[in-house]
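S.K.: using only what follows, build the 3D model:
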Amino acid sequence: ELFALACGPSQTPISVNSYVVNGVRFVVRSRDEHRTTQNNSICSPGPDGEMYYGQLEKILEFSYLSFKTVLFRVKWFDTSNKGRIQNFVIKNNITQIKANGEAFKNDQFILATQVKQCFYLEDMARRPPGWKVVEHVSHKKFLNRGVIVVEDDPDVIHVDNSSDLALSTSL
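M.R.: Purely as a prediction, here's the structure:
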């Protein structure tokens, strides 16, 4: 794999509207905007233990000699609280985020295997509007071609040509 990385991708990246990572479907925001179900909300733990939240803007798939890798371009929400200005609140075990602000404009890309799916619900009790309630979900089992697959390895991308990583399955 190191040789394949050194050679670079075999072609320009492919931009797709949706992608399944670890059995979870992620969809770009532009495709998800007018749908009832939303699959573009993501979160990712940072090196400092803090959780970062955003919306999926673009999915890029890079093909190398022997494997593929996927990058997500994300609009990250501003989770900083500066003085009296609050963009992020955890109260009574409920996480609320102000979805109007944007952060990390120069650092928008993340590996697809580094994110988790979450959901943003409109916070109807909060004024002014623009606040969302974050709902974290746990995807432990999923259906893949008639077989229930239990996968705890965050580095495996479930596509046909992904890489030669072994998938663990059990019934």
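S.K.: okay, CA-based contacts and neighbour counts for the rest of this
M.R.: Noted.
S.K.: Asp78 and Thr95, how far apart?
M.R.: 14 Å (Cα to Cα, to the nearest Å).
S.K.: list the contacts for the residue nearest to Val150 when sequence neighbours are not counted?
M.R.: Among residues not flanking Val150 along the chain, Lys141 sits closest, at 5.2 Å (Cα to Cα, 6 or more residues apart in numbering). Remark: with contacts taken as Cα atoms under 8 Å, 6 or more residues apart in numbering, Lys141 is in contact with Ile148, Val149, Val150, Glu151.
S.K.: pretty sure Ile110 sits in a strand.
M.R.: Yes - read with DSSP: H, G, I helix; E, B strand; the rest coil, Ile110 is one of the residues of a strand.
S.K.: okay, now it: neighbour count?
M.R.: Using other Cα atoms under 10 Å, Ile110 has 14 neighbouring residues.
S.K.: same question for the one 10 residues further on.
M.R.: Residues contacting Tyr120 under the criterion other Cα under 10 Å number 23.
S.K.: again with the one 3 residues further on
M.R.: Neighbour count for Asp123, taken as other Cα under 10 Å: 17.
S.K.: I'd say it and Val134 touch.
M.R.: No - with contact defined as Cα atoms under 8 Å, Asp123 does not reach Val134; the gap is 9.5 Å.
S.K.: overlap in contacts, those two.
M.R.: Joint contacts of Asp123 and Val134 (Cα under 8 Å, 6+ apart) are Gln96.
S.K.: this one next, for a side-by-side:
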Amino acid sequence: MDEQGNEQVTNEIRWLARGPIEVARRYSGYIINGFRFYTKHRERFLKSQNNGVVVTVKTMSYASARDRRPIEGKINYYGALTDIIQLDYSSRYKLVLFKCDWVDINRGCKKDSFGFTLGNFNHLKHMGNDVTDDPFVLASQVKKVFYVEDESHKDWFVVMHAKVRDMYDMGDELCVNTEQPIEQVVKDTFDVTHNQNEWIRMEVDDNGDDDELCITPNAEDELDEGNETEDDGEENFF
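M.R.: A predicted model of the protein is given here:
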């Protein structure tokens, strides 16, 4: 189509068609959708837990093979974050992927007598052992969960859905762009304020005390395209 001069082939399509560059970035932490995420390796010595993820997908449910009226339903896939990869398409687009250990929803998920969802990481799915396995999801698709050990059921963990901190619905009908993704808002902010030397925000440590955190564009824990925390620099994955 490009050789024939088709007008539908835009520069964006050309950049994506070339594929990502051979050098990718790996991070150990990432902030997106209002949640902070760490890989399992990074927080192996920490008391806090930020590796739990959940992805909600819509699917058609059939009662049987003869069912002519399928019903659309939602399914939650629970996992633990193991790696964060950022792909760069011609320095025009940057795509962040989360690699996770995914619980098998058939063998590793169940409901207890109180209605809580339990997960068992001894039963995993999509480990990458088969061509059809895909342990990666888009970072923009995930939300955060916590796994609390169930002492009455060995190897099972109660799934607790996290809530976004410091974000409240004030009911302001005059507010605009409320549906704009947080990932895009952060990106636009960096484009406008890239000349500022530092940003200040208040964080709460494990003891509940307020600590002032200074974030600079050249800090060791770099924030970029969604507030990533850079790990070991650039690595070649291809």
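S.K.: Asp78 and Thr95 of structure 1: who's more crowded?
M.R.: Asp78 (20 against 15).
S.K.: Ala103 is in contact with the more buried one, correct?
M.R.: Yes - contact status for Asp78 of structure 1 versus Ala103: in contact at 4.7 Å, counting by Cα under 8 Å.
S.K.: quick one, strands of structure 1?
M.R.: With DSSP state E, the ranges of strands along structure 1 come out as 14-16, 18-21, 24-27, 41-45, 51-63, 68-77, 88-91, 94-98, 102-103, 109-111, 116-122, 131-136, 141-144, 147-150.
S.K.: nearest the geometric middle of structure 2, what residue?
M.R.: Per Cα atoms, centre = their mean, the C-alpha nearest to the average position across structure 2 is that of Ala139, at 3.2 Å.
S.K.: counterpart of it in structure 1?
M.R.: Residue correspondence to structure 1 (TM-score structural alignment): Ala139 of structure 2 is matched to Ala112.
S.K.: that match and Gly130 of structure 1, how far apart?
M.R.: Using Cα to Cα, we find Ala112 of structure 1 at a distance of 27 Å from Gly130 of structure 1.
S.K.: alignment lookup: Phe67 of structure 1 to structure 2.
M.R.: In structure 2, Phe67 of structure 1 lines up with Tyr93, judged by TM-score structural alignment.
S.K.: sorry, slip of the keys, the one I care about is Glu102 of structure 1.
M.R.: Counting by TM-score structural alignment, the partner of Glu102 of structure 1 is Leu124.
S.K.: count of residues packed around Val54 of structure 2?
M.R.: Val54 of structure 2: 21 surrounding residues under other Cα under 10 Å.
S.K.: for the equivalent of Pro47 of structure 1 over in structure 2, list the residues it contacts.
M.R.: Matched to structure 2 by TM-score structural alignment, Pro47 of structure 1 sits across from Lys58. By Cα under 8 Å, 6+ apart, Lys58 of structure 2 lies in contact with Glu72, Gly73, Lys74, Ile75.
S.K.: hmm, which of the residues you listed are common to structure 1?
M.R.: Retained in structure 1 by both residues aligned by TM-score structural alignment, their matches' Cα atoms under 8 Å are the following of the contacts of Lys58 of structure 2: Lys74, Ile75.
S.K.: wait, which of the strands of structure 1 is closest to Asn161 of structure 1?
M.R.: Asn161 of structure 1 sits nearest to strand 68-77 of all the strands of structure 1, at 7.3 Å, using Cα to Cα.
S.K.: report all helices and strands that the closest one contacts.
M.R.: strand 51-63, strand 102-103, strand 109-111 (3 or more Cα pairs under 8 Å, 6 or more residues apart in numbering; DSSP states H and E).
S.K.: name the stretch among these that sits most buried.
M.R.: strand 51-63 (a mean of 20; mean count of other Cα atoms under 10 Å).
S.K.: what angle sits between that strand and strand 94-98?
M.R.: 70 degrees (axes from the mean of the first three to the mean of the last three Cα atoms, to 10 degrees).
S.K.: sorry, back to before: gap between the match of Pro47 of structure 1 and Lys94 of structure 2?
M.R.: 26 Å.
S.K.: corresponding residue for Asn33 of structure 2 in structure 1?
M.R.: In structure 1, Asn33 of structure 2 lands on Asn22 (TM-score structural alignment).
S.K.: what number of residues lie near its match?
M.R.: For Asn22 of structure 1, using other Cα under 10 Å, the count is 24.
S.K.: ok, now Pro45 of structure 1?
M.R.: 13.
S.K.: return the residues in contact with it.
M.R.: Contacts of Pro45 of structure 1 (Cα under 8 Å, 6+ apart): Met51, Tyr52, Val115.
S.K.: check the gap between Glu225 of structure 2 and Glu183 of structure 2 for me.
M.R.: 7 Å.
S.K.: of those two, who's got more company?
M.R.: Here Glu225 of structure 2 and Glu183 are compared on neighbour count by other Cα under 10 Å; more neighbours surround Glu225, at 22 against 17.
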